[in-house]
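K.L.:
here is the input, now give the coordinates:
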Amino acid sequence: MKRIAMACAALVLVWPAWAAQQTATLSVPGMTCPTCPITVKVALMQLKGVIGVQSDFSRRETTVVFDDTQVDLQALTRATREAGFPSTAAGVKP
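P.N.:
A predicted model of the protein is given here:
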């Protein structure tokens, strides 16, 4: 019984290590000029846990790679909104 309890405690301690990088695609319809993606990228890269940002201006989308133990989708969309570019999640994948 003691071994089971210790194994469970060990699992709780390493649980954050199991979190994977996530990739979210954000629809950002307000990107209307070629410099808009730069503003969106700067806003997102300021968040702890954001690993990379790539925008597709022609599709009005931004792809964000992030550590889901440090930042969540709500924080990503809040950052773009606060930068003047409201966004919505178009998809998330591990």
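K.L.:
going forward, measure contacts and count neighbours with C-alpha atoms only.
P.N.:
Will do.
K.L.:
for A90, give me its contacts.
P.N.:
Going by C-alpha atoms under 8 Å, 6 or more residues apart in numbering, A90 touches 24-27.
K.L.:
please, which helix or strand holds it?
P.N.:
With the criterion set as DSSP states H and E, the secondary-structure element containing A90 is strand 88-93.
K.L.:
alongside the first, I'd like the structure of this one:
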Amino acid sequence: MTAPAAFAAHRTVTFVVDNMTCASCPYIVKDSMAAVPGVANVTVSFEAKIATVTYDDAATNEDAIAAASMKAGYPAHPKQGSN
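P.N.:
Have a look, this model is predicted:
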């Protein structure tokens, strides 16, 4: 008898991102979040101060993505109701 295989799922979460004050900020946020292994796509809106991230939940999680943004100087937290 074998154990059932665990299947990874792609998830999408929207983060509210603090400290984005200039036109280059979204590029830094995008690069920092995209560098997390397992992140498939990042879209950042300077106007809305949000980042939408699609990731493989078997490879990473929201905390790791937020931590990468924080390390770059942009605290991020999941937007309420984004999951």
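K.L.:
returning to that earlier point: need the contacts of A90 of the first structure in TSV with distance to A43 of the first structure, can you?
P.N.:
Output for these, formatted as TSV (distance: C-alpha to C-alpha, whole Å):
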residue	distance to A43 of the first structure
A24	15
T25	15
L26	13
S27	15
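K.L.:
in helices, which of these appear?
P.N.:
Taking DSSP state H, every one of those sits outside helices.
K.L.:
follow-up on the earlier one: if you count neighbours, what's buried in the strand holding A90 of the first structure?
P.N.:
Residues of strand 88-93 of the first structure classed as buried by neighbour count (16 or more other C-alpha atoms under 10 Å): 88-89.
K.L.:
quick one on the thing from earlier: could I get the contacts of A90 of the first structure as TSV with distance to A5 of the first structure and neighbour count?
P.N.:
Putting the contacts of A90 of the first structure into TSV (distance: C-alpha to C-alpha, whole Å; neighbours: other C-alpha atoms under 10 Å) gives the following:
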residue	distance to A5 of the first structure	neighbour count
A24	37	21
T25	40	21
L26	42	23
S27	45	22
